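In: Sequence and predicted structure, then a few things I'm wondering about:
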Amino acid sequence: MTAPGTPQEYLDWSENGVPASALWRSANKAPAPKRVVPVDDSITADVAYRLASQGVALLWTGDFRNARQILTALEHRTKPRPDKTERTTAELFYRYRQNRSHRARILGLLLVPLEIGNVIGLRRAPDVRAATVDAYGSIAEASVVSLHEVLGTIGAHQWRTKGIPVTALNASIYPHYGTFFPVRSEYVDLVATAPLAAPQVAFDIGTGTGVLAAVLATRGVQRVVATDFEPRAVASARETMSQLGLNDRVEVQLTDLFPEGRADLIVCNPPWIPATAHSLLDAAVYDPGSRMLKGFLAGVIDHLEPNGEVWLVLSDFAELVGLRSRDDLMSVIDSAGLRVIAALDALAVHSRARDTSDALHAVRANEVTSLWRLCANSDRAAHGLN
């Protein structure tokens, strides 16, 4: 879906000597390719990979199922080769990120037409209307999109239709496309079980689907203000509150970081890896320069009631791969005028922690998510700290 004010980009190509053009769309904010050539069922996977490696986008004009086969072949060719070299954890992470970037670039260059009415104009194409409306809105102009991204919209729509069970809520939520799905239960469970002294007002900063705001409301917080700077997330969180019957207790605002006023409890689960995001969904995990983490900590005291608490929920993945040290984190907390009351830890239970084929398996298996209970320096006595 193109954000208001976003310049529209068009792709131009020639087909049988006839110039053609269509609007470029990317729900993940991928840049428009510079060169496009039409291809059909006669192209081989090797030729497709060679062209994509040169930055040439391939606009598919043949059978949809054959396009999927080519995409699968491209995926196979972008898999990392076995590497028996002994490497540091930091080197493994760097290679992992390199491969992810290369893979995303190659797979994003196989394109399909998305016509008026959200229809893929190819033989044997599936009905993608519902899924693509979620991602792009209603298509009123002939467009071109990445096949890999379209398949992602189909998967996301299936999750949205099916729902994601959240044990802490004893309910399912139905995230919008482009919003980070709460399939990792560790951080939700920490917020659901941390000691809570019946605060009247809580802020949930960077709410995403709104799951943490909903948990706080169901735990008895009288008023919760949830914020996010992504319109998709705000829409998703508002729908979550409506579905759970929490509209009278949770207000969702479109803003960067803090709402107006102060709260007794301020919660934030920021992206946990200080590195560049390569897609819209990556932004829920990758935070260049720890912008959100540092911005949250630097401003939180100005929005915290006296004797209030801050809950910072953060994975130590960045520490395990050498992108941030524990001392770095403690220094940022201290510079913000905050002190640690306690830390509640949860071991990784998500599926990737059990995937031994993952080059970063050792890191993921040892990952710990912590809920840091923080207070202002002046509140140390109130929490029994010396």
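Out: Structure received.
In: make it CA atoms for all contacts and neighbour counts henceforth
Out: Fine.
In: Next, count neighbours for Val128.
Out: 18 (other Cα atoms under 10 Å).
In: ok, structure two:
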Amino acid sequence: MTENAASSIAWTEDGSDRTSRWQSENGAPPPRVVRIVNDSTTADVAYKMATIGEALLWRGDFNNARQLLSAMTRRVPAAKHMPDASPAERFHLHRQYQARRARVLGMLLVELDSDVRLGLGRAPDVTAAVTEALGPDAAPCVLSLRELLGMIGAHEWRRTGVFVPALDASIHPHYGVFSPVRGEYVRLVTDAPLPVTDRAFDIGTGSGVLAAVLARRGVASVVATDKDPRSVACARANIEALGYADRVEVVQTDIFPPGRAGLIVCNPPWIPTKPTSGIEHAVYDPGSRMLKSFLSRLRGHLAPNGEAWLVVSDLAELLELVTRAELLTAIDAAGLTVVGRTDTTPTHSRVTDSTDVLHEARSRETTSLWRLRAR
């Protein structure tokens, strides 16, 4: 839960002043102006209110609220075509566009009562979804409908899971934890030649998928780390469900656990800019803090003749946010040498989506597993 999640939102309804706890996953401050709206509110009126910073607290039918949100979404102008912009300019302008769009669509609000329920007609039971996302003390609160729908979607992902061929089983991602739907990095770790070792670290484990792959490949002891409590809980649940709890320990810490290992695997965030929500920490890392910290401290945690696998996309290079030379310099400065590299191309839907503002870069993206050893 974000720092702003515990602040309050205030409004006037039926002549009385009301307040509730404000919940925002991305840390947005509570709106200053809140209007009560219902089934009679048109999409044009709702969109205009949202664009001038007025929040709409919904008191109508739940399904109508979803339809209103869809109608508001259609009224958001499309991202501008930027043929003369550099890749970096295009990326930053697109991030600004996404932030403005999210801000406007996030103005349609709903209220959860103390029983984690919506007092709306035809409303679904959201208790499990909200409790999984925010914990047992989540309600009462007011939050955006978009955020609530995200929790409902995450609940379904968690229930059904994502099948991982390398495990011949499913990983069940939790709310706010990156799902292993981009399977290329899992394949790289599955296929890389495994060094002779009985101990490995999985740094920034997320859902725990790579730690599970290492255990399935025969590593006797794996320590998986993450600094995010949601990721730690998610990884522990997945490791337990997969039957690897006797070989995989999940630890909440920043980067490395104590000690050394003969194999250290890290799939860090690959875009060096600020994340805007919890789940974006798996992709966005300001100044490449995690990558730099991992490399600079790596030698102190590698066992003699040990090997590290750095799994990273070159999308930031294609967007001209970093250079390959910067990565190689950081590797060299850390007293490391590259002993091998395996490349693969992503297969996710954005690679072929020509309407994506960043399509030109995404269509050329490569994900690589860099094999590193101490000099």
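Out: Sure thing, it's come through. Note that the coordinates shown come from a computational prediction; the quantities given were computed from them, not determined experimentally.
In: quick one: TM-score?
Out: Overlay of the two chains. TM-score (TM-score structural alignment, normalised by the length of structure 2): 0.95; 375 aligned residues with a Cα RMSD of 1.7 Å.
In: In structure 2, point out the residues matching stretch 210-225 of structure 1.
Out: With TM-score structural alignment applied, stretch 210-225 of structure 1 matches the range 208-223 in structure 2.
In: Okay, buried residues for the matching stretch please.
Out: Buried residues in stretch 208-223 of structure 2, counted by 16 or more other Cα atoms under 10 Å: 208-216, 219-223.
In: now swap in stretch 170-190 of structure 1 and tell me
Out: For stretch 170-190 of structure 1, by 16+ other Cα under 10 Å, it's 172-182, 185-190.
In: on that earlier part again, in helices, which of the buried residues of stretch 208-223 of structure 2 appear?
Out: Under the assignment DSSP state H, those contribute Val209, Leu210, Ala211, Ala212, Val213, Leu214, Ala215, Arg216 to helices.
In: can I assume the last one is in contact with Asp168?
Out: When you say that, I think you mean Arg216 of structure 2. No - using Cα atoms under 8 Å, Arg216 of structure 2 is not in contact with Asp168, being 10.1 Å away.
In: Next, Ala343 of structure 1: secondary structure please.
Out: Using DSSP: H, G, I helix; E, B strand; the rest coil, the structure places Ala343 of structure 1 in strand.
In: residue contacts, it?
Out: Neighbour list for Ala343 of structure 1: Ser370, Leu371, Trp372, Arg373 [criterion: Cα atoms under 8 Å, 6 or more residues apart in numbering].
In: Now the second one: closest residue in space that isn't a chain neighbour?
Out: This points to Leu371 of structure 1. Take Leu371 of structure 1 and drop its neighbours on the chain: the residue closest to it by Cα to Cα, 6 or more residues apart in numbering is Val313, 4.4 Å away.
In: who touches that neighbour in this structure?
Out: Tyr187, Val267, Cys268, Asn269, Pro270, Thr369, Ser370, Leu371, Trp372.
In: What is the aligned counterpart of Tyr284 of structure 2 in structure 1?
Out: That one, Tyr284 of structure 2, aligns with Tyr286 by TM-score structural alignment.
In: wait, I meant Ser7 of structure 2
Out: Aligned counterpart of Ser7 of structure 2 in structure 1: Glu9 (TM-score structural alignment).
In: is it true that that match touches Lys29?
Out: No - using Cα under 8 Å, Glu9 of structure 1 is not in contact with Lys29, being 11.6 Å away.
In: residues shared between the contacts of those two?
Out: Common contact partners of Glu9 of structure 1 and Lys29 (Cα under 8 Å, 6+ apart): none.
In: distance of the residue positioned nearest the centre of structure 1 from Ser143 of structure 1?
Out: Nearest residue to the geometric centre of structure 1 (Cα atoms, centre = their mean): Leu281, 2.9 Å. Separation of Leu281 of structure 1 from Ser143 of structure 1 (Cα to Cα, to the nearest Å): 22 Å.
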